[in-house]
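Undergrad: any chance you can model this:
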Amino acid sequence: MKWSHAIKDYEHYLRIERGLSDNSIINYSLDIQRLIKYLESQDIKTGPLSIEKEILQQFIYETAKLVNARSQARLISGLKSFFNYLLFEDYRETNPMDLIEAPKIGRKLPDTLSLEEIDLIISKVDLSKAEGERNKAIIETLYGCGLRVSELINLKLSDLFFEEGFINVTGKGDKQRFVPIGDVTQKYINIYKDQIRNHLNIQSGHEDTLFLNRRGRQLTRAMIFTIVKRLVEKAGIQKNISPHTFRHSFATHLLENGADLRAIQLMLGHESITTTEIYMHVDRSHLSEVMNTYHPRR
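TA: You can find the predicted model right below:
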């Protein structure tokens, strides 16, 4: 079996069997491509079914000189997944990555924004420009519904169920979930939709897409990052802020105000509650409050 065939079969497996998103599949494939480039640079002639542990160990060792521990751990995890697939399909009898351990890394707690900082960022939106109302609605939706960037740009008019107080969100692996949407977020989406969007020359195929660029097409992920970056710079906030930060803040603020972790998990669309816990910045005062409120011997 050639590497190209193995990668193609693996991508098909990730898409059909595991239901992963295109972005996740690309990242898994890049791990294997990185290994292939290393083999070519070292003039090592071996395929996915015959490659041995020693070669992989040397590859990981060389890679460790170039990337941080977190990237190294992700690479090892990706390669283990690939060889587990070959094992699962009976292409191999063993996984050569089994005895290769990833470096120990602590959980990276994401930056969050306070409500005051979010209001400050939104106040920096230039409403004198045509895209101002759109950008304001985008930030309100990222924070108000805790969406991923991919979920935001793929949001459609037909996904809005404002009378019921929900939006239909298509998450990773095309899995859909209903997320509550508050009156404030609804208000700014309606302003954009009714006063700005309906005046655009909407291109064919984008008639149902909610957030559009000036040419009437779907916004890109990069454009959302640019919008957030510029607003944060204007606000003078010295934190590592990305569109995902609003999702972190959404979850954290809900928890701090007494929301149930399981409910937050469902709104974020996490399969495992362990993933949800990573988003939580729970300070000691909040834990003490929970103890004093709910424990029978408080």
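
Undergrad: only C-alpha atoms from now on, for both contacts and neighbour counts.
TA: Noted.

Undergrad: next one: the nearest residue to residue 148 once chain neighbours are set aside from residue 161, what distance?
TA: Leaving aside its chain neighbours, residue 148 sits nearest to residue 244 (6.3 Å; criterion: CA to CA, 6 or more residues apart in numbering). Going from residue 244 to residue 161 by CA to CA, to the nearest Å gives 24 Å.

Undergrad: burial of the residue nearest to residue 148, as a residue count?
TA: Residue 244 has 20 neighbours, counted by other CA atoms under 10 Å.

Undergrad: could you also give me the structure for this next sequence, so I can compare it with the first?
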Amino acid sequence: MNDLTNLPELTNEHYLTQLQNKLANRNLLDENRNLSLTDSSEQDFLEFFFLEKVFTIDRSLSPHTIKAYRSDAKTLLLFLTEHSLSFRDIGFPEVKAYNKFIKEKYASKSAIRKLEFFRRLLDFGYETQFYKSHLSTWISKPAAKKGHYIVEETAAEEAQTRVQVRELNQRDAEYLISFLPKIVKANRNREQLEKRNLLIGYLLYTTGLRASELLSLNWGSFRYNRQGYLYADVIGKGKKHRTIPIKEETKELLLDYRRSLGESVAIDPDDISPLFFALYNKKEPHKDKRRLTYPSLYKIVKEAVHLAGKHSKVSPHWFRHTFVTMLLENDVPLAVVKDWAGHSDISTTNIYLERVNQDNTHVHLQKVNLFR
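TA: Here you go, the predicted structure:
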């Protein structure tokens, strides 16, 4: 991409002038001074689509979401290349063919996201006159499955599927956490690594933090409120801030972990050093703190899962689902759970509540006398 990608970085003083010049020089304005890509190159079309519809949004999205968008773009480009198509060639048949390809190849959640990316691209093309027809109207997304589930085939010859919730019960969660320290094989910094892994498990299980939120924690993210209780200030999806209370058991592990590193346990709001960082082969673990990465966190959890002999699909995110469900099972108000979990809409939280209520239907059934 050329220097148009630098436009958002320009000062307000120069932004308008340079944007006007670039658009005028490339004849990309119509008689109404609206962006028109009728006669533009495909390069211009893609450039403006990403600049106006992706990059501007991505500033508030997580690296994981940005990576997903790039994957969606790559999927579309590969499809077009394999069928010797250009973006100008896209019409009704191509939209239907790509729609069918995505729905057949990907699970519902991924298919919905990839088709949403395709819809946005087609809508942008229609808005800028690159496409003369409103092609996105022919996209049909698969039905979204509510909740957090894994769907597996029960048998190759059967159409029936088995649905499993992506969460743990309390006993399995505690059992799995107990294996996090046991996966440490290194002799150097063994104590610190064991305490770090145990703290990771407790934070995931007792706070409902997303993996990205956990890894973004600094020592300065913690603070005591006026009553003396420990809280963590978190920046979640969409750069939204929220505050999460820390259970006493987790707090003790946090302080114990800090002491094992030779770090102060005094809260310092200005300390931006990462809470979790790589410790292997470090003679002085408190120096050169390289923040723990998601692949490293994922590996830690997966190794514990393997050692514990639990469901192989368990990932760090399962603890978040477990936490939200346990809050609702213990009658924490829906609105409180929504804010605590950082859900953007209460309908997301309500999905958990619906399943909790379904699991409790036996309580109502026992009250009914069906036999005389």
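
Undergrad: ok, back up a step: correct me, but the residue nearest to residue 148 of structure 1 touches residue 152?
TA: No: using CA atoms under 8 Å, residue 244 of structure 1 is not in contact with residue 152; the gap is 10.9 Å.

Undergrad: after whichever helix or strand residue 167 of structure 1 is part of, next one along is what?
TA: Using DSSP states H and E, residue 167 of structure 1 maps to strand 166-170. Toward the C-terminal end, the helix or strand that comes next after strand 166-170 of structure 1 (DSSP H and E) is strand 176-180.

Undergrad: for that following strand, which outside residues touch it?
TA: 145, 165-171, 267, 269 (CA atoms under 8 Å, 6 or more residues apart in numbering).

Undergrad: try it again at 10 Å.
TA: Strand 176-180 of structure 1 is contacted from outside by 144-147, 159-162, 164-171, 266-269, using CA atoms under 10 Å, 6 or more residues apart in numbering.

Undergrad: how about stretch 241-250 of structure 1?
TA: 109-115, 118, 138-149, 221, 224-229, 232-233, 239, 251-252, 255, 264, 268, 276, 278-281.

Undergrad: and with 8 Å instead?
TA: With CA under 8 Å, 6+ apart, stretch 241-250 of structure 1 has contacts from 110-114, 139, 142-149, 224-225, 228-229, 232, 279-280.

Undergrad: could you turn the buried ones of those residues into a ChimeraX selection?
TA: A single ChimeraX command selects the buried members of the contacts of stretch 241-250 of structure 1 (16 or more other CA atoms under 10 Å):
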select :111,112,113,139,142,143,144,145,146,147,148,149,224,228,229,232,279,280
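
Undergrad: hang on, the earlier thing: the residue nearest to residue 148 of structure 1 matches what in structure 2?
TA: Alignment note (TM-score structural alignment): residue 244 of structure 1 maps to residue 317 of structure 2.

Undergrad: and residue 210 of structure 1, by the same measure?
TA: Checking TM-score structural alignment: residue 210 of structure 1 goes with residue 275.

Undergrad: now do the strand holding residue 167 of structure 1 and strand 176-180, the angle between them.
TA: 150 degrees (axes from the mean of the first three to the mean of the last three CA atoms, to 10 degrees).

Undergrad: strand 166-170 of structure 1 maps to which residues in structure 2?
TA: With TM-score structural alignment as the criterion, strand 166-170 of structure 1 aligns to 231-235.
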